[in-house]
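>>> got a structure for you, letters missing:
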């Protein structure tokens, strides 16, 4: 994977935060920290896209049926007994 050099500008507070993260051992240097932030942002966007897709699928899956909470509880109790 090729690397590209970027120049960013941080406030003093932001720079102190990044330095603190490095000093605490969470990251080796500024670049690792920034790449970590980008990865987390990408993962969050992917999770959001998956959630939206699931909502869309749920909305288009047909007419909703009433929830029988007693049946849900009974099924949960049955699973708990089976696992014990």
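The structure has been received and is ready for your questions. All figures in this text were calculated on a predicted structure; none of them were measured in a lab.
>>> From here on, just use CA atoms for contacts and neighbour counts.
Noted.
>>> So for the top helix by length along the chain, what gets flagged as buried?
If you go by DSSP state H, the chain has its longest helix at helix 30-59. Of the residues in helix 30-59, residue 33 count as buried by neighbour count, 16 or more other CA atoms under 10 Å.
>>> Please tell me how far the spatially most central residue of the chain sits from residue 53.
What sits nearest the mean C-alpha location of the chain, by CA atoms, centre = their mean, is residue 44, with 4.3 Å. Per CA to CA, to the nearest Å, residue 44 is found 14 Å from residue 53.
>>> Let me know the secondary structure of residue 64.
coil (DSSP: H, G, I helix; E, B strand; the rest coil).
>>> here comes the other one, which I'd like you to weigh against the first:
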């Protein structure tokens, strides 16, 4: 796969490699893509939890009771 980058982005990627954290610009791009996948997974997980919460309806507990239960679990 070949990717064309504007000069400013190419320079940025090359500067990240020059810092020594990445062995090549390809390594840097792969890391960015892995992180993007992880972020997308986290967002999907959170959205599922939000949807579940909305579908469950209102709670019978007060906010203080909810936090007390949470702290007890920790």
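Perfect, I can see it now. None of the values given here were measured: they were computed from a predicted structure.
>>> so the longest helix of structure 1 corresponds to what in structure 2?
Across structure 2, the stretch matching helix 30-59 of structure 1 (TM-score structural alignment) is residues 25-54.
>>> ok, average deviation of the matching stretch from structure 1?
In the superposition with structure 1, the average deviation recorded for stretch 25-54 of structure 2 is 0.6 Å (mean CA distance after the TM-score superposition for structure 1).
>>> tell me how far that stretch is from the chain's mean position?
Mean C-alpha position of stretch 25-54 of structure 2 versus that of the full chain (CA atoms, centre = their mean, to the nearest Å) differs by 4 Å.
>>> cool, stretch 55-70 of structure 1 as well?
25 Å.
>>> Which residue is the nearest non-sequential neighbour of residue 27 of structure 1?
residue 33 (5.8 Å; CA to CA, 6 or more residues apart in numbering).
>>> ok, that neighbour - contacts?
Neighbouring residues of residue 33 of structure 1 by CA atoms under 8 Å, 6 or more residues apart in numbering: 18, 21-22, 27.
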